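Asker: next input, structure requested:
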Amino acid sequence: MPSVTNARLIQVDALRGFALLGILSVNIWAFADPYYASISSNPAYTRSLDHGVRLLVALLFETKFYLLFSFLFGYSFTLQMAAAERAEAAFVPRMLRRQLALLALGLAHGALLYYGEILSTYALLGLVLLAARNLSPARARRWAIRLVVVACSTWMILGVLQGLAGEASSATNGDASDKLAAFSGSAWQTLQFHSLHLWETLPALWLLQGPSALAMFLFGYAAGRQHWLASPPAWKLQRLLKVTAPVGLFGALIYALAAAYAPGGGLETFAFGLGQLTAPLLTATYCLLMLALFNTPGGARLCTLLAPLGKMALSNYLLQSAVLGLLFTGYGAGWINQIEPWLLLPIAGVIFIGQMWLSARWLSRHPYGPFEWLLRAVTLLAWPSWRRSE
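Answerer: Next comes the predicted model:
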């Protein structure tokens, strides 16, 4: 198995590619469904199949895969540290440039393609991780656990207080109507919607996703410092899964039901806190299962197929937004609220398979994805090779 100090770990890339599938499976609903995250509000959900598919996505995908991506961000941070050490280069200036470039890309992505983007969150939280780069792995894990517990407990207490105050649901159809009109209209209307809603959405996303993402950064950092994916410890897989899977699924089920059928009130706030508290366990379940699968003959082939997708994860994340924009907004077909809900996951699967093929083809000729190349150029203050040498 390749050394963490000598080569990129294929498992990291493959896990990141797998995370892209989960992120796409969530984001497609944000483009295709104007009533996203509230099943009870959408008049198009008339069948049990529609409700079942939407609940499945909320149960298994929402709030899980950005955590996996966050864990891998923290893990890759340690690979960047090792790369700077090998090059005898100052690490802090490198990472400052990298994070600022990521922030610029994230804001541009949000204003142009998807107002719910997460790159700017990663860029800002990456600066926090940079400040904490000297933490020991054990201390990083303790801080991560405290962060999750405090943040999630706060949400759950707020939910109880909301319920006791008798606050009615604040969910309205106004935003859904605006989104439907913009995405069904012209490219200019779509652009206006994204650019205006970006600044309304970002503070909420930083508040909702920031604490959990930072905690997973710290977990990933601790794992990277101990080279878990380079030389995995002797995990007792079955024992771990007996804890992570049922507890994670329980919290996810409560969250999915509340978000779908009781949006905007104290119950949803409480369920969000509970879901965020248990989501890292379900994310860990996915990670453990995929690592175990990668160590089987068939799984090794899957690992090889997923790795190119994950190696150029930034480019693929941006490409997903572009493709979804062409399908569901005024940038292209404007199919928002026109596709049967049960078809959205198969469509996401087709897009993902296309990205797997395209990533492998691109990396056969280029050492980096296009946006990875750009980020690397800013990080190193040098022009990396664009094409692979013969």
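
Asker: CA only for contacts and neighbour counts going forward, please
Answerer: Fine.

Asker: element containing the residue positioned nearest the centre of the chain, please.
Answerer: Within the chain, one residue has its C-alpha closest to the average C-alpha position: by C-alpha atoms, centre = their mean, that is residue 66, at 2.4 Å. With the criterion set as DSSP states H and E, the secondary-structure element containing residue 66 is helix 65-86.

Asker: what helices or strands is that helix leaning on?
Answerer: Using 3 or more C-alpha pairs under 8 Å, 6 or more residues apart in numbering; DSSP states H and E as the contact test, the elements touching helix 65-86 are helix 10-32, helix 91-112, helix 187-225, helix 266-294.

Asker: check which residues of the last one are buried.
Answerer: For helix 266-294, a neighbour-count test (16 or more other C-alpha atoms under 10 Å) marks 266-288, 290-291, 293-294 as buried.

Asker: and the angle for it with helix 187-225?
Answerer: Using axes from the mean of the first three to the mean of the last three C-alpha atoms, to 10 degrees, the interaxial angle of helix 266-294 with respect to helix 187-225 works out to 60 degrees.

Asker: now do the following helix or strand past helix 266-294 and helix 266-294, the angle between them.
Answerer: Toward the C-terminus, helix 266-294 is succeeded by helix 297-311 as the next helix or strand (DSSP H and E). Interaxial angle, helix 297-311 versus helix 266-294 (the same axes, to 10 degrees): 120 degrees.

Asker: pull the residues that contact helix 297-311.
Answerer: Among residues not part of helix 297-311, those counted as contacts by C-alpha atoms under 8 Å, 6 or more residues apart in numbering are 10-18, 20, 293-294, 316, 355-356, 359-360, 363, 368-369.

Asker: and this one, please, so the two structures can be compared:
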Amino acid sequence: MMERRRFLSLAAATGAAGAVGMTAAGCDSGPGSDEVTLKLVAADYGDSGENSSEKYWKDLAASFTEKHPGVRVDVAVHSWSEVDRKVAEMVKAGEAPDLAQIGAYADYAAEGKLYKANELLSIPVQADFLTGLAEAGEVRRVQYGLPFVSSTRLLFYNKDLFAKAGLDPDDPPQSWKALKAAARKLKDAGVKYPYGLPLGREEAPAETLIWMLGGGGGYTDTVGNYTINSAANIDTFAWIRDNLVKPGLTGGKPGRIDRQTLFDAFSEGDVGMLNGHPTLMQQADRGKISYGTGRIPGKGGPSEATLGVADWMMAFKQNGHRLECRKFLDYVYREKNHYAFADRYDLMPVTTSATERMRGDRRHKELWRFLDQLPDAEFYPAGKVSWAGTSADIKKNIGKAVEPGGDPAAVLGAIQRSAESEERSE
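Answerer: Here you go, the predicted structure:
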């Protein structure tokens, strides 16, 4: 299991891509054919049909098949709010995809459904992974999850809205107290979302951990035990409820607001502040938003740690296509192909070769600040078999903790008990 840890030699990015599932009977292209069709399910990193991840995957699949005529790759891309559930439903129905690029792998690994990393990658490709991320892909010291992209978070703020509200556009808030004061002024200036708080299904686990870290808490302790209902976490969500949600500084009910909704609103000039990953820079630039970034505010000053998110690639055993998966994954992680995805979505690579290339590419100078945060980033406990279910529980229920009549102790306590129950049932 992956313990809550800080990765000290890391430079990777967040993101993901999605694909489709298949029945075992659908493996071949037709009677008498030796051609194998791999089914890939991936998450969408785009914010519109024009820049959907589907184009990247289909172009990559086509170029792969051109070089490997006996292997085709069918791709299905789903939104982040749907992709994990889609894959879970396919696996439950006995129709696991060959490959999935999603948010959690440990429960599938524990059930013996996944190939090990050393069964799927050539030695040079496996050795190219950043060490911390490779370790984060382990379950009981065996790597099953292949990191795909990763990211950290910064506070984004709209400089024009700051100026309109009488705030210094070059001085973002660095503490919760300052965040509340700035949000109050933004609201008084008529800003729709003074602080964007996405606790809906798409972003809830990430936004939750950001705030927990800022309050001195987290999902787990240093030895990997869940601490979801710790005193620090309960105090954090009580503060959010009383200081942001009750006064109407979030522009709506956080439990019903998704990340992409707020990213779209930020790019339309309707959000004063929100936590964002690198992809938001592209979207804000297209919207011609004058924005700045700053460290995530914490309880008494800048948060000592920031969220790091890794998305995972995995290969299921069900259809018996290990060798074909190996060929395709070696192609996916070639420096040129991996960098192309990170470059397209302003995400951070997970390999040493692609990271070094990004460090040397001044077009991505704005990304270097995200890369610099990785040594202190805190990642989800993705190596815990119970994490997938716990993450789903957080998505469903965490918004209730900050409703005006919400009870953070009760909500976090219920999530904690459920997580511990899943741990005991492993």
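
Asker: any idea what the TM-score is?
Answerer: The TM-score (TM-score structural alignment, normalised by the length of the first structure) is 0.25; 162 aligned residues with a C-alpha RMSD of 6.8 Å.

Asker: ok, back up a step: the residue nearest to the centre of the first structure against residue 17, yeah?
Answerer: No. Under the contact definition of C-alpha atoms under 8 Å, residue 66 of the first structure does not touch residue 17, with a separation of 12.0 Å.

Asker: now the strands for the stretch 51-200 of the second structure?
Answerer: Taking DSSP state E, counting those that start in this stretch, the strands of the stretch 51-200 of the second structure run over residues 71-78, 99-102, 138-139, 142-143, 146-152, 154-158, 193-196.

Asker: please report how far residue 389 of the second structure lies from residue 421 of the second structure.
Answerer: If you measure residue 389 of the second structure against residue 421 of the second structure using C-alpha to C-alpha, to the nearest Å, the figure is 11 Å.

Asker: so those two - more neighbours on which side?
Answerer: residue 389 (16 against 12; other C-alpha atoms under 10 Å).

Asker: wait, a helix at the more buried one?
Answerer: Yes. Secondary structure assignment (DSSP: H, G, I helix; E, B strand; the rest coil) places residue 389 of the second structure inside a helix.

Asker: how close does it get to residue 396 of the second structure?
Answerer: Using C-alpha to C-alpha, residue 389 of the second structure is found at 11 Å from residue 396 of the second structure.

Asker: equivalent analysis for residue 118 of the second structure, please.
Answerer: 35 Å.

Asker: more neighbours, the two?
Answerer: residue 396 (17 against 14).

Asker: what's the burial count for residue 239 of the second structure?
Answerer: Other residues near residue 239 of the second structure number 17, with proximity taken as other C-alpha under 10 Å.

Asker: what is the burial count for the closest residue to residue 313 of the second structure other than its chain neighbours?
Answerer: Sequence neighbours aside, residue 101 is the residue nearest to residue 313 of the second structure in space, at 4.3 Å (criterion: C-alpha to C-alpha, 6 or more residues apart in numbering). Burial measure for residue 101 of the second structure: 31 neighbouring residues, criterion other C-alpha under 10 Å.

Asker: quick one: residue 101 of the second structure from residue 42 of the second structure, how far?
Answerer: Distance, residue 101 of the second structure to residue 42 of the second structure, using C-alpha to C-alpha: 5 Å.

Asker: ok, now residue 365 of the second structure?
Answerer: Using C-alpha to C-alpha, which is the criterion applied here, residue 365 of the second structure is 28 Å from residue 42 of the second structure.

Asker: the more surrounded of the two?
Answerer: Relative neighbour count places residue 42 above the other of residue 365 of the second structure and residue 42, with 29 against 12, counting by other C-alpha under 10 Å.

Asker: now that one: which helix or strand?
Answerer: Secondary structure here is read from DSSP H and E; on that basis residue 42 of the second structure sits in strand 36-43.

Asker: same for that strand, what does it pack against?
Answerer: Packed against strand 36-43 of the second structure by the contact rule (3+ C-alpha pairs under 8 Å, 6+ apart) you find strand 71-78, helix 83-92, strand 99-102, helix 322-332.

Asker: redo those as TSV? Include distance to residue 150 of the second structure.
Answerer: As requested, those are exported to TSV (distance: least, C-alpha to C-alpha, whole Å):
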stretch	distance to residue 150 of the second structure
strand 71-78	18
helix 83-92	17
strand 99-102	12
helix 322-332	16
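
Asker: nearest to residue 59 of the second structure, out of these?
Answerer: The stretch from these with the least distance to residue 59 of the second structure (C-alpha to C-alpha) is strand 71-78; that distance is 10.3 Å.

Asker: just checking, what packs against the closest one?
Answerer: Using 3+ C-alpha pairs under 8 Å, 6+ apart, strand 71-78 of the second structure is in contact with strand 36-43, helix 53-67.

Asker: now residue 162 of the first structure: closest residue in space that isn't a chain neighbour?
Answerer: Distance criterion C-alpha to C-alpha, 6+ apart; nearest residue to residue 162 of the first structure, sequence neighbours excluded, is residue 266 at 4.6 Å.

Asker: thinking again about what came up before, deepest in the core, which of the helices and strands packed on strand 36-43 of the second structure is it.
Answerer: strand 99-102 (a mean of 30; mean count of other C-alpha atoms under 10 Å).
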